[in-house]
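# the following block contains a protein sequence and its predicted model.
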Amino acid sequence: MLELNQILKANEINFAILAALPAFFLSLLLLVLVRAWVIQDKGAEGRGRVARRKRRLLVVEVEKRLVQFQTCMDEGK
């Protein structure tokens, strides 16, 4: 009878662990997603050729937006 109680207690512990595993993995996945969202690719950081090209493209995009804004302001007057 004592062995049966030990087996039942061991099974109870196993079921408790199995019940907690989905919540653990879900929280781990959530942590990974939040970390990836916070630490996003900064784009044009660095010193290499690719970073320089990205910075140039960003400057071109800003210039286009400024010209578009100025055109809208001129048409509005």
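Received it, and whenever you're ready, just let me know what you need.

# contacts and neighbour counts: CA atoms only from here.
Fine.

# what residues of the lengthiest helix in the chain count as buried?
Using DSSP state H, we find that the single longest helix of the chain is helix 2-38. Judged by neighbour count (16 or more other Cα atoms under 10 Å), helix 2-38 contains no buried residues.

# packing partners of it?
When contacts are defined as 3 or more Cα pairs under 8 Å, 6 or more residues apart in numbering; DSSP states H and E, helix 2-38 sits against none of the other helices and strands.

# name the next helix or strand downstream of that helix, please.
helix 49-76 (DSSP states H and E).

# buried sites along that next one?
So, applying 16+ other Cα under 10 Å, buried residues of helix 49-76: 54, 55.

# just how off-centre is that helix within its chain?
Distance, stretch centre to chain centre, for helix 49-76: 28 Å (Cα atoms, centre = their mean, to the nearest Å).

# same check, this time on stretch 65-77
36 Å.

# same thing with stretch 11-26?
Distance, centroid of stretch 11-26 to centroid of chain: 26 Å (Cα atoms, centre = their mean).

# got another one to weigh against that:
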Amino acid sequence: MVEILMGRAMLELNQILRANEINFSILAALPALFLSLVVLMLLRASVKQDTRVEGRGKIARVQRRLLIVEVEKKIVQFQNCID
């Protein structure tokens, strides 16, 4: 009689575990999912910083070119004054 009850209990427990197998799989995958999200956020933040720095570099390059143009204009004016 005890063996029959134990067998039923084991069968019911087995059915419960099979029904929750998907839940266990999801719970096992959650830490990896959170870790990958954190890594993606860090990568995204670093890429944004790189583009900002690159933009500043482009602006600085344009400003240097404008300064060079102004210097060339002054040199031409100076040469015209000398002539």
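Everything's here; your move. Note that the coordinates shown come from a computational prediction; the quantities given were computed from them, not determined experimentally.

# give me the TM-score for these two chains.
Once superposed, chain against chain, the TM-score is 0.49 (TM-score structural alignment, normalised by the length of structure 1); 50 aligned residues with a Cα RMSD of 2.6 Å.

# report the distance from the longest helix of structure 1 to the chain centre.
24 Å.

# and the helices in structure 2?
Going by DSSP H, structure 2 shows helices at 2-19, 21-82.

# can I get those in TSV with mean neighbour count?
Compiled in TSV, the helices of structure 2 are given as follows (neighbours: other Cα atoms under 10 Å):
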stretch	mean neighbour count
helix 2-19	11
helix 21-82	12
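
# state the distance from residue 75 of structure 2 to residue 66 of structure 2.
14 Å (Cα to Cα, to the nearest Å).

# same question, residue 30 of structure 2
The gap separating residue 30 of structure 2 from residue 66 of structure 2 is 54 Å, by Cα to Cα.

# for residue 29 of structure 2, same thing?
Taken as Cα to Cα, the span from residue 29 of structure 2 to residue 66 of structure 2 is 56 Å.

# residue 75 of structure 2: what's it in contact with?
Counting by Cα atoms under 8 Å, 6 or more residues apart in numbering, residue 75 of structure 2 touches no other residue.

# I'd like the distance between it and residue 51 of structure 2.
36 Å.

# with residue 24 of structure 2 instead?
In terms of Cα to Cα, residue 24 of structure 2 sits 41 Å off from residue 51 of structure 2.

# what's the answer for residue 3 of structure 2, then?
From residue 3 of structure 2 to residue 51 of structure 2 the distance is 70 Å (Cα to Cα).

# same deal with residue 2 of structure 2?
72 Å.

# same deal with residue 70 of structure 2?
With distances taken as Cα to Cα, residue 70 of structure 2 is found 29 Å from residue 51 of structure 2.

# try residue 37 of structure 2
With the distance defined as Cα to Cα, residue 37 of structure 2 ends up 21 Å from residue 51 of structure 2.
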